[in-house]
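Novice: Sharing a model that was predicted from the sequence below.
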Amino acid sequence: MPAARLLAPFALLLVAVPAAAEEFAFLAAPHHDLNRVFRVNRETGEVGACQYAVKDGSVGVTLCFPAGEGAGAQEAGAYDLVATNHAKEAGVYRVDRRSGAMSVCYVLGEQTVCTPPAR
């Protein structure tokens, strides 16, 4: 019985870890010739993107584009990412499943940007 009391706090940690795994959603851009993946914070709506780049003499690098204009934190919501079926589309939609608002997000220069939300 004393061992069970000692392990109880660690059991709570194991239960909390899966909840944190749902904080972000990820989606590849639908463009067939682009190796870019977008991420959205499900609660805040902040969007970013990363892609692989070749670097001579190494295994390559991961280039990440932080949130820029319109891609920062929004009003609290239930955000997700949705891609179109357009084979040459480099951006994705950020959708708020609570309000129905949508923005188009894409990489511009060295930042991820999003259009103003609309319904």
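Specialist: All right, it came through fine.

Novice: Going by C-alpha atoms from here, please, whenever you check contacts or count neighbours.
Specialist: Fine.

Novice: Assign a three-state SS to the residue most central in space within the chain, would you?
Specialist: Using C-alpha atoms, centre = their mean, the residue of the chain that lies closest to the mean C-alpha position is residue 39, 1.3 Å off. Following DSSP: H, G, I helix; E, B strand; the rest coil, we place residue 39 in the strand state.

Novice: Report the separation between it and residue 26.
Specialist: Distance of residue 39 to residue 26, computed by C-alpha to C-alpha, to the nearest Å: 4 Å.

Novice: Show me whatever sits in contact with both of the two.
Specialist: By C-alpha atoms under 8 Å, 6 or more residues apart in numbering, residue 39 and residue 26 have these common neighbours: residue 81.

Novice: And what about the nearest residue to residue 64 once chain neighbours are set aside, helix, strand or coil?
Specialist: Nearest residue to residue 64 in three dimensions, chain neighbours excluded: residue 50, at 4.0 Å (C-alpha to C-alpha, 6 or more residues apart in numbering). What three-state DSSP gives for residue 50 is strand.

Novice: for comparison:
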Amino acid sequence: MRGRTGYRVRAAGAAAGLLLAGAAHAASYEFVPAPQADLNRVYRVDKATGEVISCQYGLQENTIGTTLCFGPGEGAGPQAPSEYGLVASRHLREAGVFRVNHRTGAMSICYVLDDAVVCTPQGNAGSEAPRTGAAPTPATKP
């Protein structure tokens, strides 16, 4: 009887491990709706690579409709490996979202252009430009 209990514990542990592995795999994407109030668009980012796509509902004659998806275009493809996420602004007429790098603080704006998602180059004001409100460096005289 004791041997069977050990087997059950090991089997339960293995099953829990598989569930956790599945949950970790399932957590590899993040989804955020576009903030535009009259647009039914959702963006998806691969949290490890930063690749962004978008999908929305589309009308199609004689059907219940279709899912229109826009693949990654310029700047929306895989980036350097990191921890990426998406943030929607609160601007009700904004159709794009921010792709954020949680490790570096860099951000880019992603939106649908023609038939693909495009993203601006990543920017990080904290390391590339003086902060707003910082006193300018005085010029020195020779």
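Specialist: Sure thing, it's come through. Because the structure is a prediction, the values reported are computed rather than measured.

Novice: TM-score for this pair?
Specialist: Once superposed, the chains reach a TM-score of 0.92 (TM-score structural alignment, normalised by the length of structure 1), with 119 aligned residues with a C-alpha RMSD of 1.5 Å.

Novice: how about the helices of structure 1, start to end?
Specialist: Counting by DSSP state H, structure 1 has helices at residues 2-20.

Novice: Would you map the strands across it?
Specialist: 24-28, 36-41, 47-53, 61-65, 79-82, 92-96, 102-108, 111-114 (DSSP state E).

Novice: Just send those back as JSON lines, with distance to residue 9 of structure 1 too.
Specialist: Listed next are the strands of structure 1 as JSON lines, based on distance: least, C-alpha to C-alpha, whole Å:
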{"stretch": "strand 24-28", "distance to residue 9 of structure 1": "26"}
{"stretch": "strand 36-41", "distance to residue 9 of structure 1": "28"}
{"stretch": "strand 47-53", "distance to residue 9 of structure 1": "34"}
{"stretch": "strand 61-65", "distance to residue 9 of structure 1": "37"}
{"stretch": "strand 79-82", "distance to residue 9 of structure 1": "32"}
{"stretch": "strand 92-96", "distance to residue 9 of structure 1": "35"}
{"stretch": "strand 102-108", "distance to residue 9 of structure 1": "41"}
{"stretch": "strand 111-114", "distance to residue 9 of structure 1": "40"}
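
Novice: what about those, which gets the closest to residue 7 of structure 1?
Specialist: strand 24-28 (29.4 Å; C-alpha to C-alpha).

Novice: Give me the angle between that closest one and strand 92-96.
Specialist: 150 degrees (axes from the mean of the first three to the mean of the last three C-alpha atoms, to 10 degrees).

Novice: Strand 24-28 of structure 1 against structure 2, how far on average?
Specialist: Its matched residues in structure 2 lie on average 0.4 Å from strand 24-28 of structure 1 after superposition (mean C-alpha distance after the TM-score superposition for structure 1).

Novice: That strand corresponds to what range in structure 2?
Specialist: With TM-score structural alignment applied, strand 24-28 of structure 1 matches the range 29-33 in structure 2.

Novice: What of stretch 105-112 of structure 1?
Specialist: Going by TM-score structural alignment: stretch 105-112 of structure 1 matches residues 110-117.

Novice: so who does the aligned partner of residue 75 of structure 2 in structure 1 touch?
Specialist: Correspondence of residue 75 of structure 2 to structure 1, assessed by TM-score structural alignment: residue 70. The contact partners of residue 70 of structure 1, taken as C-alpha under 8 Å, 6+ apart, are 113, 114, 115, 116.

Novice: The same query, at a cut-off of 6 Å, please.
Specialist: By C-alpha atoms under 6 Å, 6 or more residues apart in numbering, the contact set of residue 70 of structure 1 is 113, 114.
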